[in-house]
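Enquirer: build me a model from this:
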Amino acid sequence: MLVLLIGISGFSHAALPRYATELQKYSEFDKPSADAIRLRVSVATENASRPEKSVATGDILLCGARECYRARTAGLTAMHDTASGKASTLADVTIPRITITDVYFSDPGKSGLSGQIKLQAPLIIEKDFHGIEIFITVRKQVNGQRADYVPAQSTSMYFNTESELVHYSPAIATVAQLSRGVTLTIPSAALDRPHLFHVGVLDVGKAFASVDIFPYTALNKALTVDATALRAPVTSDEQIVPLAPALDAASAAASTAVPRLTSHITLPRTGVIEAAALERAAAAAPTRAVPEANAAKSCAEYLAQPVVFSLLNLTLLQTGAARIKACENIKPYVHMVYVNTADKRIRFSVPYRLSTTGKGHAPQLGLQRITEFTPSAIALINGFTWEGDYGLVAGGSGAAEGIVRSAGVALGDNVIGGGRMCSGCATDTLQFVMGFSTDLARPDFFSTRSPNAIGAYSFNTVSPTNSVVKSGSCQTPGSPGRWTAVGASNGRMLLVSSTSGGQTSAAELCTVFKALAINNALRLDGGPSAAMVVSGTVLNELTGIDRIKYGALRRIAYPLRVSH
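Expert: Predicted coordinates:
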């Protein structure tokens, strides 16, 4: 997968290719397709320089081995360095998914930007991305009466507009003011070549935001991140948080007075900087009576402490649900919500939206981000997989795989291709089913291929092919990844989803469920689908290449919802 391409300058006022297909300016109504992608071309001076407001520009030609495409510019552009992490956008167009080998800047007929740059390796534009930017550093060159800017080096990066791009040139330090009170500083000579960094600042409901700086690479000199707190830090006696509408509203009101707390962290490489790391750097977590999460080596060890287990069950008796924050910073790095299913206030459901445009096995479900299904739930996690669109953009659809019921409505009958049973449909592989009747406190778990076997447990039902724990026994360990899981036993339900940067296996998840005496649990969809929302806050937005593809969240077929 292409992330970075370096170009070398070939300035010579070279003759432009004679024929070029003109590109259309990008519109916000354009959607990524299998054939075309959004392309931006940006420039900045290679070295520290005084900004110029009006530098003449001509057309830009983007050429491959067999074809060229022409992007029109405004005729004038501002020209400045990358001290603030920004560059000037010359063109923003829609281009076919071609391979680009050369970029030409046509002579504007006077002093300005002109020349050619040949990419060191061909830029192969791939599918499944929203856009790509080519960033070119330029240097000033005086030739007689003309003072031209000529291309020096280039790089490229896929992007998603839900995040921020930081432009970097090695000759000068970059200090980028990002959203949510975050400042990223990359010193000069931290890298040998220009770079584009795709940066996501994620509000994960903690004191500080998490910061995702992609691509992940080692640096010659350390970067720094400075952050201002978004809310008061969590103390150790708040590792178990009651979840109830009245209490949550009070907590929200109390958190409006944010302390003037700042954090400074230095790192030798780019990557995911967790909110907890920024909080530790701020030395902002006072100690209280409940055991600290970092006193335990694992989540299972933390949960096994009698005082923790007692406090959890006391909280469930009071409010019906609790968020366990302690396991977000120790293995297996997961967000957790623990639910008292015997509490008559608690509701469990499988919300969905039918698609009016989807094609394939019925019913076609509209793919939505988990936050679009309901704003008022205590907690939501993603469900299982579907057959259909990838969930990259709005408007997609798919048919639920496995056996799925929502308030008695059949959404999936475990047929190949997803959806309900139909004439000629073939049954899919063995499923591990979690089924509920109208009595939420007494779920049933069993393995079957047939939807007819679910019997009375057909009010709310979900089934993947994999289990985490079955009848008290841990199942196949599996490879580490981002996962979501759900289990229930003895009037308790546990919802689990990996943190943004967390990686875990089924074996590690099993120890967490068993620590709370939950003897049956399903492993739901994972990877970019893994998501959890608690009291309206997304706890594990996407990072890295998944964030570039899907944005903050992937669109899914349905979630599992716990509400009052």
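Enquirer: alpha carbons only for contacts and neighbour counts from here, please
Expert: Noted.
Enquirer: for stretch 512-532, measure first residue to last.
Expert: End-to-end distance of stretch 512-532 (Cα to Cα, to the nearest Å): 17 Å.
Enquirer: and stretch 451-466, by the same measure?
Expert: End-to-end distance for stretch 451-466, by Cα to Cα: 17 Å.
Enquirer: ok, stretch 456-465 next?
Expert: For stretch 456-465, by Cα to Cα, the gap between its terminal residues amounts to 21 Å.
Enquirer: then stretch 174-187?
Expert: Using Cα to Cα, the end-to-end distance of stretch 174-187 comes out at 6 Å.
Enquirer: off-centre distance for it?
Expert: Computed by Cα atoms, centre = their mean, to the nearest Å, the chain-centroid distance of stretch 174-187 equals 20 Å.
Enquirer: neighbouring contacts of it?
Expert: Stretch 174-187 is contacted from outside by 82-86, 164, 166, 168, 172-173, 188, 201, 209, 221-230, using Cα atoms under 8 Å, 6 or more residues apart in numbering.
Enquirer: just the buried subset of those residues, written out for PyMOL, thanks.
Expert: Entered in PyMOL, the line below selects the buried ones among the contacts of stretch 174-187, by 16 or more other Cα atoms under 10 Å:
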select buried, resi 82+83+84+85+86+164+166+168+172+173+188+201+209+221+222+223+224+225+226+227+228+229+230
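Enquirer: quick one: the strands in the stretch 301-450 of the chain, in order.
Expert: Assigned by DSSP state E, counting those that start in this stretch, the stretch 301-450 of the chain shows strands spanning 321-324, 334-340, 347-349, 365-366, 379-382, 386-388, 397-400, 403-406, 409-413, 431-436, 444-448.
Enquirer: structure for this one too, so we can compare:
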Amino acid sequence: MRYQSPLKPSPAWAALAASFMAPWDKPDHEMCRGRDDAQVISYPGGSSMSYASRVTLPLLCLTTLLACGRTPESADPYALSVLNETAGAPATPFEPGPIPADQTRVRVSFIGDVPNLPSIGVRSVFLCSTTCTATGVSGGVLAGDDGTGRGKLFSDVTLPPSRIDRIIVQPDPAAGQPVAFRTLRLAQPITLQAGERQEIFLSLSTVRPGDASSLEVTYLGTAPLPPTAGSVVAYRPDRAMAWPAGSPMGLAMAAGSLKEAQLFGMELIDTGGIVPRVAVWPALKTQDPMTVTLKVNRDRIAKGLTAADYKVQLADKTTPAVTMNGDTLTFQAKDLSGAQVYTDRSVIETSSGERIALPGKTLNAASISAQDTSACKNSLTARRAEYEQYFADGTDAIRIFDCENVAPYVHIVLIDRSNRGRTVDLPVTPSVDYPGKYVLRPITSHGTGAVVAINGFTWDGDKGTYMGTGYGTPLGTLITAGTARKKTSTTEAILGFQMQPADRSKGTSAEFFVGASTSLNFGTHNYNVIGSTTSVIRNGACNPNLDTTSVNRWSAVGIGLNRMALVSSTSSGTSSPRDLCSVFEGLGYLSGAIRLDGGPSAAMAWLGQHINPLTGSDYYAFGNARNILNALVWK
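Expert: Here you go, the predicted structure:
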């Protein structure tokens, strides 16, 4: 047989090669797209085909297969190209900490439609917009329905903001049973917002009822959640759901309680009460009552009371029936937002952590109109002598519970400024990178080591969300430890404090000022100075110009009788600035009081615990607490 150069194939070979390559003349390599069928190619010339042709033809076939993303042995049946999709760069795993301001935190979970499903093998879950982004690491996923609504987390990543309209679960037979490989097209795209957290749940079910050998994945739902939400639950209307019994919180919902499937986040927040505060987002308002169980911390029940002395108050100020079984408190409600446990008895807590019920009942919160502050004021007036006795016995700070469940719905801490063991501080953290600006921090950070901390006045700068580190500059007069941070020329109400002697030979003197700070002489009360645009108490009485219509969350601080009162709205409590007068009038602290920042900034930490964490839309935007520029602390 005569040798023939591979550079000059025989006429028969050239004709075959031209026929084989003809499909590549079509646009977009149509031969590769969706072709699972094999082409049968006959060798020209039978056994007389040249040696070079016999070598070159397989090489050409191999080149063609590789160009199509295939191998000569077998094509990958789970390649994205099979679904006519392309993959971009994989997602970045989420690192614990703040969500980057230019990214979205995305968590993908699986939940079984029935119990006892086998473990499935998942190579990746692709979230698709213009291209598809791989999330997660290949592995087995065991996601049966255990009745709690909990899913099995597969991936926790960060992605740039985008609109997701397709989801693809890529099987991995080596890691578990494969599922149907297909594109899930979303009727409502998922919008990923910068700096936020998005939960996605995928439902795992059998293709044929009762046959676990054939499984498929469908899209269940999505929800944006607050950054601090710990547990994520999927409610499905076709079945009942019960959060695990024996945990600090139990939640049972009947089938049909909601019309559509709903993802929601739950968080139990320790605010120092006998039960934790329940935070739920999005807010649940069900057609049938939910059954809630909470574990009672008996060590926190006020001395002189039992668990039976406590009640539950809902957002609409109603009090559902409560049952106690051992250490478990149970009640039912259709709306959990604003639910809190309280007692009608008058309770105080000292700076040493001793919680005491004062003699006699004080008020019936359920019988008082929403904005009637008289019950709060009258109770404070009636208890003045008892508060003073605790100060006389050496207590330097007292928390009062009487006005937390009646208007103006505030936490109150009284401070004996004549006590020499502690003093006032206005902590700030100057920015190293941005001179003249200050780092925004949560109230518990400002209050490290303090008996009590309350937010300061407002600032200009970042909003104080959970996205990275924020900075700001004070808008009101602020002098901390003798250093002027800000002095304005606008009319203000100001509290100034003397520097306590190094030997602590006396307490902390304070004085109230009104006027332009640049023209005021603070005298010796210039060591710690905090200003506001609004006075609550001035000239020994309630400021007659106070707004009575701007209902919001507020904080305030006032002085009188060598004492000081810190006041901050409860988590779900709101009031007008005028309503705050009732606290200082009831206490008789009439030397002067100023309103501090309000809304999501209103915050108080007592004995190291944040006692009024955020709820509702503020909880979604900021988490449990907004980062603030400064605080007033007693330490």
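Enquirer: rewinding a little: let's see which of the contacts of stretch 174-187 of structure 1 end up in strands.
Expert: Among these, DSSP state E puts 164, 166, 168, 201, 221, 222, 223, 224, 225, 226, 227, 228 in strands.
Enquirer: can you put those residues in TSV and add distance to residue 156 of structure 1?
Expert: Listed next are those as TSV, based on distance: Cα to Cα, whole Å:
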residue	distance to residue 156 of structure 1
164	14
166	12
168	12
201	21
221	22
222	22
223	21
224	23
225	23
226	26
227	28
228	30
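Enquirer: nearest to residue 451 of structure 1, of those residues?
Expert: Nearest to residue 451 of structure 1, judged by Cα to Cα, of those is residue 201 at 43.1 Å.
Enquirer: now which residue in structure 2 aligns to that closest one?
Expert: Under the alignment (TM-score structural alignment), residue 201 of structure 1 pairs with residue 268 in structure 2.
Enquirer: ok, and the closest non-adjacent residue to its match?
Expert: With sequence-adjacent residues excluded and distances taken as Cα to Cα, 6 or more residues apart in numbering, residue 268 of structure 2 is closest to residue 278, at 4.9 Å.
Enquirer: residue in structure 1 matching the one you found?
Expert: Using TM-score structural alignment, residue 278 of structure 2 pairs with residue 211 in structure 1.
Enquirer: give me the element its match is part of.
Expert: In this structure, residue 211 of structure 1 sits in strand 210-214 according to DSSP states H and E.
Enquirer: mean shift of that strand relative to structure 2?
Expert: Its matched residues in structure 2 lie on average 1.6 Å from strand 210-214 of structure 1 after superposition (mean Cα distance after the TM-score superposition for structure 1).
Enquirer: how about residues contacting that strand?
Expert: For strand 210-214 of structure 1, contacts defined as Cα under 8 Å, 6+ apart pick out 197-204, 270-275, 543-545.
Enquirer: what about 6 Å?
Expert: 197-202, 270-275, 544 (Cα atoms under 6 Å, 6 or more residues apart in numbering).
Enquirer: filter these down to the buried ones.
Expert: Taking 16+ other Cα under 10 Å as the criterion, what is buried in those is 197-202, 270-275, 544.
Enquirer: so which of these belong to strands?
Expert: Checked against DSSP E, these include these in strands: 197, 198, 199, 200, 201, 202, 272, 273.
Enquirer: need those in CSV (columns: distance to residue 456 of structure 1).
Expert: Shown next, in CSV, are those (distance: Cα to Cα, whole Å):
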residue, distance to residue 456 of structure 1
197, 53
198, 50
199, 49
200, 46
201, 46
202, 42
272, 45
273, 47
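Enquirer: what's the farthest-apart pair in those?
Expert: 197 and 202 (15.5 Å).
Enquirer: which two among the contacts of strand 210-214 of structure 1 are spaced furthest apart?
Expert: The most widely separated members of the contacts of strand 210-214 of structure 1, counting by Cα to Cα, are 197 and 275 (19.3 Å).
Enquirer: report how many residues lie close to residue 385 of structure 2.
Expert: Burial of residue 385 of structure 2 is recorded as 11 neighbouring residues (other Cα atoms under 10 Å).
Enquirer: report the separation between it and residue 392 of structure 2.
Expert: Here the criterion is Cα to Cα. By it, residue 385 of structure 2 lies 10 Å from residue 392 of structure 2.
Enquirer: may I see the buried residues of stretch 79-97 of structure 1?
Expert: The neighbour-count check on stretch 79-97 of structure 1 (16+ other Cα under 10 Å) flags 79-95, 97 as buried.
Enquirer: ditto for stretch 106-125 of structure 1
Expert: For stretch 106-125 of structure 1, using 16+ other Cα under 10 Å, the buried residues are 106-108, 111-120, 122-123, 125.
Enquirer: can you find the partner of residue 95 of structure 1 in structure 2?
Expert: The alignment partner of residue 95 of structure 1 in structure 2, by TM-score structural alignment, is residue 159.
Enquirer: residue contacts, that match?
Expert: With contact set as Cα under 6 Å, 6+ apart, residue 159 of structure 2 has these partners: 103, 104.
Enquirer: could you rerun that using 8 Å?
Expert: Counting by Cα under 8 Å, 6+ apart, residue 159 of structure 2 touches 91, 92, 103, 104, 105, 106.
Enquirer: having no further points to raise, I will conclude here.
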